[in-house]
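Chemist: predicted model follows, preceded by the sequence.
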Amino acid sequence: MNTNFLSLTLELFVGFFALLVMTKVLGKNQITQLTPFDFISALVLGELVGNAIYDKDIGLHYVLYAVVVWGALIYVIEMITQKFRQSRPWLEGTPALIIANGKINYDELRKNKLDLDQLLHLLRDRGVFSIREVEYGVLETNGAVNVLRKHKYDIPINYELNIPFRQTALPVLLILDGEVVDEGLLTIQRENTWLKEELFKRGISGPKEVLYAEWLEGEGLEIQTY
């Protein structure tokens, strides 16, 4: 029994890290831009590892073999779609124009197996609560809908409001979960003592009391305690 537990533990560790490495190799699109092909690939890869781990007749080397071979196939497909544009419609699918000139394209909805309730749900995900607001709607290959609003419903931009130009800066994380982020201090070229002094000015004894703290150029510190 102990041998079985040891073997299972080893296979779980190997399977876990093998999948982690494979995810890094295949890139972030496996998660952030999940196409139908990517979704199926991720399911099959997880299923292969799961079966290999819990099947007593399959050893550790089969776990690695399953991950490497299936991951290699996915990687090859990704390379093909990057190098050969013509292959993308077949392997990744193509976006569909489901709303054009403010009118719903019912034929495209049927072709993509999308009903009106689902369409309205996807539009609400984009902050659109009425079809009348939409000039164009595109169903992306990952199932999301992106919209171009009609002019009278569109959000004004700084250029239209004649707002003076101001340089945009990224916020820098300084404290997270009570721990000082040294990389953040290095980015803004400040010392740990400076951070502690700033906390003390706000009546905070130290980083351990801080849930989240960031620095934004021009606006200073944003601090949230537990």
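Modeler: Arrived safely, thanks for sending.
Chemist: rest of the way, CA atoms for contacts and neighbours
Modeler: Will do.
Chemist: how close does the nearest residue to residue 22 once chain neighbours are set aside sit to residue 45?
Modeler: Computed as CA to CA, 6 or more residues apart in numbering, the closest residue to residue 22 that is not its neighbour in sequence is residue 71, at 6.4 Å. Distance, residue 71 to residue 45, by CA to CA, to the nearest Å: 8 Å.
Chemist: now stretch 29-43, how far from the chain's geometric center?
Modeler: Centre-to-centre, stretch 29-43 and its host chain are 11 Å apart (CA atoms, centre = their mean, to the nearest Å).
Chemist: where do the helices sit along the protein?
Modeler: All helices of the chain, identified by DSSP state H, fall at 2-26, 29-32, 36-54, 60-83, 88-91, 106-111, 116-125, 158-161, 182-187, 192-201.
Chemist: so the third one versus helix 60-83, what angle?
Modeler: Taking axes from the mean of the first three to the mean of the last three CA atoms, to 10 degrees, one finds that helix 36-54 is oriented at 170 degrees with respect to helix 60-83.
Chemist: which residues are contacting helix 36-54?
Modeler: Applying CA atoms under 8 Å, 6 or more residues apart in numbering, the external contacts of helix 36-54 come out as 8, 11-12, 15, 30, 58-60, 62-63, 66-67, 70-71, 74, 91-92, 141-142.
Chemist: swap in 6 Å and give it another go.
Modeler: 11, 30, 58, 63 (CA atoms under 6 Å, 6 or more residues apart in numbering).
Chemist: structure B:
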Amino acid sequence: MNLGTITIEMVIGFFALFFLTKILGKTQLSQLTPFDFISALILGELVGNAMYDPDVHIWMILFAISVWGVLMYSLEMLTQKSMKFRTILEGSPSIVVRKGIIDRKQLKKNKLDINQLQSLIRQKGYFSLRDIEYAILETNGSISVLPKSDIVPATRNDLHLPDKEVTLPVTLILDGRILNENLKTAGLNDDWLRSQLLKRKINSAEEVLYAEWKKGEELLVMKEN
């Protein structure tokens, strides 16, 4: 195969996979089920192997991607419409700790041992099983933890404090460039931002690596090293 043919096939394969992932929707890696992960690997193998096989033409690559894409999309539609099929394909969450007691039957069913359970719980910030009231093993292999009531941090409601407005931080400068759209969304203007920078002895936005604004708080400014 010559370099031109390989380049053309790689470009077509790249965009075909890109459009397929757009059609199938956005899924974080942490949300992938084992079946989703294997499907992604097989799809990549189909395209990768086809590109370097001189007997495989471009239309064959597109055909393979299309067939696999239709199968994946069909399964996705089935899982959305049928609860029973969704359970068969994706599985269902399992309660591995119930009322502070480890359910050994559920651990065996999910091929999970005590050491793995401890590791998953530590990743959630709890270092002792005595702190756990419930632990649920999700279909993607992660674990959700509900700690015992005496471990849960107190909330504003518990302390009878007045409600506080919740606001999102807005990035105003990124890599030395002012994000004018974000500035407008925050109800601010260029003159205000430059005056804030001058207060910090910064003459230009190009000197700033990152600047973040949040209502009721000081402007966060991180300078370039």
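Modeler: In hand now; what should we look at? Since this is a predicted model, take the numbers as computed values, not measurements.
Chemist: between the contacts of helix 36-54 of the first structure, which is nearest residue 115 of the first structure?
Modeler: The shortest approach to residue 115 of the first structure among the contacts of helix 36-54 of the first structure belongs to residue 30, at 26.2 Å (CA to CA).
Chemist: contacting residues for the closest one?
Modeler: Residue 30 of the first structure sits in contact with residue 38, where contact means CA under 6 Å, 6+ apart.
Chemist: and it, how far from residue 129 of the first structure?
Modeler: 30 Å.
Chemist: do residue 3 of the first structure as well
Modeler: Distance of residue 3 of the first structure to residue 129 of the first structure, computed by CA to CA: 59 Å.
Chemist: looking at the two, which is more packed in?
Modeler: residue 129 (14 against 8; other CA atoms under 10 Å).
Chemist: what is the aligned counterpart of the more buried one in the second structure?
Modeler: By TM-score structural alignment, residue 129 of the first structure lines up with residue 127 in the second structure.
Chemist: repeat for residue 206 of the first structure
Modeler: Residue pairing (TM-score structural alignment): residue 206 of the first structure is matched to residue 204 of the second structure.
Chemist: now do residue 143 of the first structure
Modeler: Under the alignment (TM-score structural alignment), residue 143 of the first structure maps onto residue 141 of the second structure.
Chemist: so how far is residue 220 of the second structure from the nearest residue to that match once chain neighbours are set aside?
Modeler: Spatial nearest neighbour of residue 141 of the second structure, chain neighbours left out: residue 33 (8.0 Å); criterion: CA to CA, 6+ apart. To residue 220 of the second structure, residue 33 of the second structure is 39 Å away according to CA to CA.
Chemist: pick out whichever of those two has more residues nearby.
Modeler: Neighbour count, other CA under 10 Å: between residue 33 of the second structure and residue 220, residue 33 has more, with 17 against 12.
Chemist: wait, that one sits on residue 140?
Modeler: Yes. Residue 33 of the second structure is in contact with residue 140 according to CA atoms under 6 Å; the separation is 4.8 Å.
Chemist: ok, so of the contacts of helix 36-54 of the first structure, who is nearest residue 170 of the first structure?
Modeler: Using CA to CA, the contacts of helix 36-54 of the first structure come closest to residue 170 of the first structure at residue 30, 26.2 Å.
Chemist: dead centre of the first structure: give me the residue that sits there.
Modeler: Nearest to the geometric centre of the first structure sits residue 32, at 3.7 Å (CA atoms, centre = their mean).
Chemist: tally of neighbours for the aligned partner of residue 93 of the second structure in the first structure?
Modeler: Using TM-score structural alignment as the criterion, residue 93 of the second structure maps onto residue 95 of the first structure. Counted by other CA under 10 Å, the residues lying close to residue 95 of the first structure total 15.
Chemist: same thing with residue 177 of the first structure?
Modeler: By the criterion of other CA under 10 Å, residue 177 of the first structure has 15 neighbours.
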